[in-house]
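>>> sequence? don't have it. structure:
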């Protein structure tokens, strides 16, 4: 399979591929997986005063999955929670030229971020 330059670059050196320091105030995490698709994604967000102050991810999957998680974490960081909740994973798929048959894997990214929002709501 051929990957565009953005996928190649982000797979080789993904931004925000990190764990955020545990115990920080406002830290929430969410993960999602699909073993049949060989994909697992975990996001950690630090939410301070209604803003995503920091974002990090860990992922297991194909280059498209790693690249998309990198794009998403970078996009989330610095946005208000209200704006960040409008994440459009399909736009990320289009930007990275992800083939239709692989887009189901990237829905796990959307699921992991949604789990972060649920965690934030529970944390109050």
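That came through fine. Since this is a predicted model, take the numbers as computed values, not measurements.

>>> use CA for all of it now, contacts and neighbours both
Noted.

>>> element containing the residue most central in space within the chain?
What sits nearest the mean C-alpha location of the chain, by CA atoms, centre = their mean, is residue 69, with 3.9 Å. Using DSSP states H and E, residue 69 maps to helix 63-76.

>>> Quick check: what element follows that helix along the chain?
By DSSP H and E, the next helix or strand past helix 63-76 is helix 81-84.

>>> tell me which strands and helices that following helix is in contact with?
With contacts defined as 3 or more CA pairs under 8 Å, 6 or more residues apart in numbering; DSSP states H and E, helix 81-84 has these neighbours: strand 51-60.

>>> Going by neighbour count, which residues of the strand it packs on are buried?
Neighbour-count burial for strand 51-60, counted by 16 or more other CA atoms under 10 Å, picks out 51-59.

>>> Kindly report the same for stretch 23-32.
So for stretch 23-32, counting by 16+ other CA under 10 Å, buried means 26-32.

>>> if we can go back for a sec, kindly reformat the buried residues of strand 51-60 as CSV and extend each row with distance to residue 85.
Below are those laid out as CSV (distance: CA to CA, whole Å):
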residue, distance to residue 85
51, 11
52, 10
53, 14
54, 15
55, 14
56, 16
57, 17
58, 20
59, 20
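
>>> Second structure follows, compare the two:
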């Protein structure tokens, strides 16, 4: 499999995401998967006063998926939830030079994020 230079460089910089240890009333998590694409994503967030203080993605997937999740994390962490309800997934795919046929894998990340937001809105 051939990956873009942006994905290869991003993959080299990835660190293992620690599980959020402070699982209090501000902790929310949700999962999404697409078995036909071989992708599973868990999203964990700490949201205080409607600010995403911490976000982690746990992923079973290809390097494109891992690097995309890291890019999304850099966009949404420390942002107000109302400012990041919708993420430009097409822009992320283009920015990382990921082939169009992998868009479905990247959308699983967005699904996990959106599910986590739903959990937040249901619990508040």
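That came in fine, so what should we check first? Please read these numbers as outputs of a predicted model, since none were measured by experiment.

>>> just the buried residues of stretch 23-32 of the first structure now: which is nearest residue 107 of the first structure?
residue 32 (9.1 Å; CA to CA).

>>> Assign a three-state SS to the closest one, would you?
Of the three states, residue 32 of the first structure takes strand under DSSP: H, G, I helix; E, B strand; the rest coil.

>>> Pretty sure it sits against residue 38.
No. Applying CA atoms under 8 Å, one finds residue 32 of the first structure not in contact with residue 38, separated by 11.3 Å.

>>> list the buried ones in the helix holding residue 69 of the first structure?
Neighbour-count burial for helix 63-76 of the first structure flags 63-74, 76 (criterion: 16+ other CA under 10 Å).

>>> before we move on, what about stretch 5-21 of the first structure?
6-8, 10-11, 14-17, 20.

>>> Endpoint to endpoint, it covers what distance?
31 Å (CA to CA, to the nearest Å).

>>> One more: stretch 75-84 of the first structure?
Counting by CA to CA, you get 8 Å between the two ends of stretch 75-84 of the first structure.

>>> try stretch 11-25 of the second structure
Stretch 11-25 of the second structure: ends 33 Å apart by CA to CA.

>>> so which of the buried residues of stretch 5-21 of the first structure would you say is closest to residue 120 of the first structure?
For the buried residues of stretch 5-21 of the first structure, the nearest to residue 120 of the first structure is residue 20 (15.4 Å; CA to CA).

>>> Report the contact partners of the closest residue to residue 120 of the first structure other than its chain neighbours.
If the residues on either side of it in the chain are set aside, residue 120 of the first structure comes closest to residue 28, at 6.1 Å by CA to CA, 6 or more residues apart in numbering. Contacts for residue 28 of the first structure (CA atoms under 8 Å, 6 or more residues apart in numbering) come out as 44-47, 116-117, 119-120.

>>> repeat that for 6 Å
44-45, 116, 119 (CA atoms under 6 Å, 6 or more residues apart in numbering).

>>> Need those residues in a markdown table (columns: neighbour count, secondary structure and distance to residue 96 of the first structure).
Converted to a markdown table, the contacts of residue 28 of the first structure look like this (neighbours: other CA atoms under 10 Å; DSSP: H, G, I helix; E, B strand; the rest coil; distance: CA to CA, whole Å):
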| residue | neighbour count | secondary structure | distance to residue 96 of the first structure |
| --- | --- | --- | --- |
| 44 | 25 | strand | 22 |
| 45 | 26 | strand | 23 |
| 116 | 22 | helix | 23 |
| 119 | 15 | helix | 28 |
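
>>> can I get these in TSV with distance to residue 106 of the first structure?
As requested, these are exported to TSV (distance: CA to CA, whole Å):
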residue	distance to residue 106 of the first structure
44	17
45	18
116	16
119	21
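
>>> closest to residue 104 of the first structure among these?
residue 116 (19.5 Å).
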